[in-house]
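In: sequence below, structure please.
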Amino acid sequence: MLGLAALYTLLPMLWLVLSSTKSRQDLFATNGFAPGDDFALLDNLQYLFEADNGIFLRWLLNTVLYAGVGALLATVFSVAAGYAFDKLDFPGKERIFSLVLLGVMVPGTAMAIPLYLIAAEAGLVNSFWGVFIPGLVFPFGVYLARVFSASYVPGEVLEAARVDGAGEFRTFCRIALPMVAPGFVTIFLFQFTQIWNSFFLPLVMLSDEELFPVNLGLYVWYSSALSQGHPQDYLLAIVGSLVSVVPLVVLFLMLQRFWKSGMTAGAVK
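Out: Predicted coordinates for the structure are as follows:
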């Protein structure tokens, strides 16, 4: 079963890598799991970054801003909210948290049209902020942050900090946040991946190609190849898909060392 799961996961990626090495002539004339005869990967990459006056680089930069900055801010907000729900007492805490859980249950695609209508009223349609601001809200991250706070942040350590004169904000920043670092990284990766792969919201919100994220731009190229018979756009979509996967792989490899438990082992006697 593990072997089948590995094949299901790796075969599409293998096909993507091998197809990216083919010329436009070899793309449909050779076996899908055979490399290109001329190994044209470098030429394809050059063609990708020069196509349409380098629009792919703009899409890639847009996605980095949407996903990178948006996921970082969303993680900070989620961890702060989860810590507050876990360690602080305030009126209506559990009822408010129930609303957060309700937000977890609602799929993101169901919120796209309401978000579009709200953005239209605010004048944010077809703008950077119309896609960026919704990415700052991550109810599942708040839920995870509360779980991590309960597991990683002992109440005794916080009480000791308060006795020493630390305020709530300083206690959170200097004591709780370093302790919950594995949870911070986990929430960041979840939200980064979600925003990076987001498709329907940008499709609804944006009409200017200069503001497209990379996956929406690849969809435009793929649709052009199918509807207008442009095989060069099909090759662009394949090579662009390969390039768009690389940042996710690199990010996971860089941050996986933070996915460790027991950072606070021994902090409380």
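In: drop to CA atoms for contacts and neighbour counts, all remaining ones
Out: OK.
In: scan the protein for its longest helix.
Out: Longest helix of the chain, by residue count under DSSP state H: helix 231-255.
In: can you pull the contacts of residue 125?
Out: Residue 125 makes contacts with 116, 119, 205, 206, as judged by Cα atoms under 8 Å, 6 or more residues apart in numbering.
In: count of neighbours near the last one?
Out: Here the count is done by other Cα atoms under 10 Å, and residue 206 has 21 residues near it.
In: same question for the third one.
Out: Using other Cα under 10 Å, the number of residues around residue 205 comes to 23.
In: what does residue 248 give?
Out: The burial count for residue 248: 15, using other Cα under 10 Å.
In: separation between it and residue 43?
Out: The spacing between residue 248 and residue 43, counted by Cα to Cα, to the nearest Å, is 23 Å.
In: hang on, the earlier thing: got a list of contacts for the longest helix of the chain?
Out: Contacts for helix 231-255 (Cα under 8 Å, 6+ apart): 16-17, 19-20, 24, 27, 44-45, 47-48, 56, 60, 185, 189, 193, 214-215, 218-219, 221-222, 224-226.
In: among the contacts of residue 125, which ones are in helices?
Out: Checking these against DSSP H, those in helices are 116, 119, 205.
In: what is the nearest of these to residue 65?
Out: The nearest member of the ones in helices among the contacts of residue 125 to residue 65, counting by Cα to Cα, is residue 205 at 16.3 Å.
In: quick check: the gap between the closest one and residue 224.
Out: Distance from residue 205 to residue 224, by Cα to Cα: 20 Å.
In: check residue 17 too.
Out: Residue 17 is 22 Å from residue 224, by Cα to Cα.
In: this one as well, want them side by side:
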Amino acid sequence: MTTTQSAPSAARRPGLSGWSGRTIVAVVVTVFVLFFAIPIVWLLLATTKTARGLITSNPFAPGSAGGLSTNWSQLFGFQDGAVTTWMTNSALYAIGALIITLVASIPAGYALALTEFRFRRVLLVLTLVVMLIPNTALVLPIFLELNVVGLIGSPLSVILPMSFFPFGVYLTYIYFSTSIPRDLLAAARIDGCREFQVFTKIALPLAAPIVALVAFFSFVQNWNNFFLPFVMLPSSDGYPVQVGLTSLLASTPAFNPSSAGAQSVQLPTLALATVVSVLPVLLVFVVSQRFLVAGMTAGGTKE
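Out: Prediction:
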């Protein structure tokens, strides 16, 4: 009798614990989502408010189109259009470094994965080691080198260091090692293709997903880079938008009381500047999302 009564009770326990586990997971996920979503929602709504409305109104109540227009005019009128110059500089640095990165990292990854030459393994290990070094640790040595050749303050002082992207070489190496059939390349060589032709006509067209992935990671890193251009560029005319935001911050009375005056920047305008600075990255992500998914899943299985 005791045995028959305990069996249903034992059968119900897994369901109860499973339900409790799912509830705990749902609560934890909800807390994390709210933790990250609330500041983003507040930031977007702040761009539509006035400085007074930002303080006195409900934090999550939307402002008005007029408030957004006023903040937009103040932002792009700051220092005679400095924000437009900073955005242009960011695009120049990010795209210029991106082109060099692709030209260097894609062939390098192909060579490390699909060709045989002396010191190939040494170069691969060196690539992995360099990936572990923080980028900020290399800024000072690079500054000293570029100062010797007189490039400090020029666009090349930012573009050349940004184009150094060993992670792109490693991603490309993994892709070519696992996703490109070696028999296909061997057949092309038998047909008389030289190695450069094998790369450009066979391997490169098949590598479109990983090229898009490397391009995206490189662009995001270059666009968001702050410390390198801050050190390399002495003049605000050459600043990218990430460094230029510090000038806006210094002109905001809420953070720098001594900046109160005709050229002061209010908090809603600063919030709008933050949103504008990340829009290009979001746009690139939306446009290239399909290629990014293909690139991240490529190389997961051996062909």
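In: which residues touch the corresponding residue of structure 1 for residue 177 of structure 2?
Out: If you follow residue 177 of structure 2 across to structure 1 using TM-score structural alignment, you land on residue 150. Taking Cα under 8 Å, 6+ apart, we find residue 150 of structure 1 in contact with 86, 87.
In: thinking again about what came up before, may I see the ones in helices among the contacts of residue 125 of structure 1 arranged in a markdown table, with distance to residue 252 of structure 1 as well?
Out: A markdown table is the format used below for those (distance: Cα to Cα, whole Å):
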| residue | distance to residue 252 of structure 1 |
| --- | --- |
| 116 | 31 |
| 119 | 32 |
| 205 | 29 |
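In: just flag the most distant two among the contacts of residue 125 of structure 1.
Out: Spatially, the most separated pair among the contacts of residue 125 of structure 1 is 119 and 206, at 11.1 Å (Cα to Cα).
In: tell me, how many neighbours does the aligned residue in structure 2 for residue 88 of structure 1 end up with?
Out: When structure 2 is aligned by TM-score structural alignment, residue 88 of structure 1 is paired with residue 115. Neighbourhood size, residue 115 of structure 2 [other Cα under 10 Å]: 10.
In: list the buried ones in stretch 167-183 of structure 1?
Out: Of all the residues in stretch 167-183 of structure 1, those buried under the rule 16 or more other Cα atoms under 10 Å are 171, 172, 175, 176, 177, 178, 179, 180, 181, 182, 183.
In: no no, stretch 283-293 of structure 2
Out: Residues 285, 288, 291, 292 are the ones in stretch 283-293 of structure 2 that count as buried (16+ other Cα under 10 Å).
In: aligned partner of the first one in structure 1?
Out: In structure 1, residue 285 of structure 2 lines up with residue 252, judged by TM-score structural alignment.
In: which residue lines up with residue 130 of structure 1 in structure 2?
Out: Matched by TM-score structural alignment, residue 130 of structure 1 corresponds to residue 157 in structure 2.
In: from what I can see its match touches residue 232, true?
Out: Yes. Counting by Cα atoms under 8 Å, residue 157 of structure 2 touches residue 232, with 6.2 Å between them.
In: need the residues touching each of these two.
Out: What both residue 157 of structure 2 and residue 232 touch, as defined by Cα under 8 Å, 6+ apart, is an empty set.
In: ok so, going back, any idea how far the match of residue 88 of structure 1 is from residue 141 of structure 2?
Out: 32 Å.
In: and for residue 293 of structure 2?
Out: From residue 293 of structure 2 across to residue 141 of structure 2, the span is 36 Å (Cα to Cα).
In: same question for residue 134 of structure 2.
Out: Distance, residue 134 of structure 2 to residue 141 of structure 2, using Cα to Cα: 13 Å.
In: cool, and residue 171 of structure 2?
Out: As for residue 171 of structure 2, its distance to residue 141 of structure 2 is 26 Å (criterion: Cα to Cα).
In: who has more neighbours, those two?
Out: residue 171 (21 against 10).
In: that one contacts residue 210, doesn't it?
Out: Yes. Counting by Cα under 8 Å, residue 171 of structure 2 touches residue 210, with 7.4 Å between them.
In: please, which helix or strand holds the one residue sitting closest to the centre of structure 2?
Out: Centrality entry for structure 2: nearest residue to the mean C-alpha point is residue 220, 2.7 Å, by Cα atoms, centre = their mean. Element membership for residue 220 of structure 2, per DSSP states H and E: helix 208-224.
In: other SSEs contacting that helix?
Out: On a contact count with 3 or more Cα pairs under 8 Å, 6 or more residues apart in numbering; DSSP states H and E, helix 208-224 of structure 2 meets helix 82-114, helix 166-179, helix 267-287, helix 289-297.
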